[in-house]
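Asks: Just to be clear, the model below is a prediction. Sequence and coordinates:
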Amino acid sequence: MTKLEDYLEEIINIFHQYAVPVGDFYALSKGELKQLITKELANTIKNTKHQPTINKTFQELDANLDGQVMFSEFISLVASVQETGHENIHKH
């Protein structure tokens, strides 16, 4: 695999570390999302231990309002973090 493919696979693996099986797929509860963000994005997302921040993030990600964050919804967080990181690189 290429370097980028390795990184993409690692994003999937990290999601699966925190998510639980729900039928044929995996999903994050609010608590699991908080654990993932707190441990994996502590230097990237501000206020990771601030519950209102977690609640807001969870609501924004849970597009279908089923009380869970599926991988397809989680990817929007990854994309947003990457976009912000890219913008910050060009500010310096």
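Replies: Structure received. Residues are numbered from 1 along each chain as shown.
Asks: going forward, measure contacts between C-alpha atoms and count neighbours the same way
Replies: Fine.
Asks: Could you find the closest non-adjacent residue to residue 81?
Replies: Excluding its sequence neighbours, the residue lying closest to residue 81 (Cα to Cα, 6 or more residues apart in numbering) is residue 44, at 7.4 Å.
Asks: Burial check on the one you found, number of neighbours?
Replies: 14 (other Cα atoms under 10 Å).
Asks: For it, which three-state class applies?
Replies: Of the three states, residue 44 takes coil under DSSP: H, G, I helix; E, B strand; the rest coil.
Asks: Go through the lengthiest helix in the chain and flag the buried ones.
Replies: As assigned by DSSP state H, the longest helix anywhere in the chain is helix 71-91. Neighbour-count burial for helix 71-91, counted by 16 or more other Cα atoms under 10 Å, picks out 71, 73-75, 77.
Asks: try this one side by side with the last:
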Amino acid sequence: MSTQLEMAMDTMIRIFHRYSCKEGDRFKLNKGELKMFLQRELTDFLSVSPRCSLVDKIMQDLDANKDNEVDFNEFVVMVAALTIACNDYFVEQLKKKGTER
């Protein structure tokens, strides 16, 4: 039986490939695939439907090798950054409530 962390890693890999295989290089997200991913998988975190300029900005920030696509390594950087931001927000809320451990 897999641990929760192993299942989370498996889910992250599967979600990436669910979107990356739609067009072009099946191991990278192009701009359209990235936009679809953002709209369907991160709606609560972005709190708005990604506008073209927002998708462009995210693509530019993630695309470390400047090939106009997001590979899995670049994708993981985004997921990690969002996870850190969520944790920071959670910790800050706990501090405000005075329940810091």
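Replies: Structure's in. What do you need? Quick caveat: nothing in here was measured; it's all calculated off a predicted structure.
Asks: Residue 5 of the first structure: which of the buried residues of helix 71-91 of the first structure is nearest?
Replies: Residue 5 of the first structure has its nearest neighbour among the buried residues of helix 71-91 of the first structure in residue 75, at 15.2 Å by Cα to Cα.
Asks: Need the counterpart of the closest one in the second structure.
Replies: Counting by TM-score structural alignment, residue 75 of the first structure corresponds to residue 76 in the second structure.
Asks: For its match, give its distance to residue 20 of the second structure.
Replies: Distance of residue 76 of the second structure to residue 20 of the second structure, given as Cα to Cα, to the nearest Å: 13 Å.
Asks: what lines up against residue 19 of the first structure once you look at the second structure?
Replies: Superposed on the second structure with TM-score structural alignment, residue 19 of the first structure falls opposite residue 20.
Asks: quick one, what contacts its match?
Replies: Counting by Cα atoms under 8 Å, 6 or more residues apart in numbering, residue 20 of the second structure touches 26-30, 33.
Asks: Now with 7 Å, please.
Replies: 26-29, 33 (Cα atoms under 7 Å, 6 or more residues apart in numbering).
Asks: Which ChimeraX command selects the buried ones in the residues you listed?
Replies: A single ChimeraX command selects the buried members of these (16+ other Cα under 10 Å):
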select :27,28,29,33
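Asks: Throw the contacts of residue 20 of the second structure into a markdown table and include secondary structure and distance to residue 61 of the second structure, thanks.
Replies: Formatted as a markdown table, those follow (DSSP: H, G, I helix; E, B strand; the rest coil; distance: Cα to Cα, whole Å):
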| residue | secondary structure | distance to residue 61 of the second structure |
| --- | --- | --- |
| 26 | coil | 21 |
| 27 | coil | 19 |
| 28 | strand | 15 |
| 29 | strand | 14 |
| 33 | helix | 16 |
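Asks: Near the closest residue to residue 32 of the first structure other than its chain neighbours, how many other residues are there?
Replies: Closest residue to residue 32 of the first structure apart from its sequence neighbours, by Cα to Cα, 6+ apart: residue 18 at 5.8 Å. For residue 18 of the first structure, the neighbour count with other Cα under 10 Å is 18.
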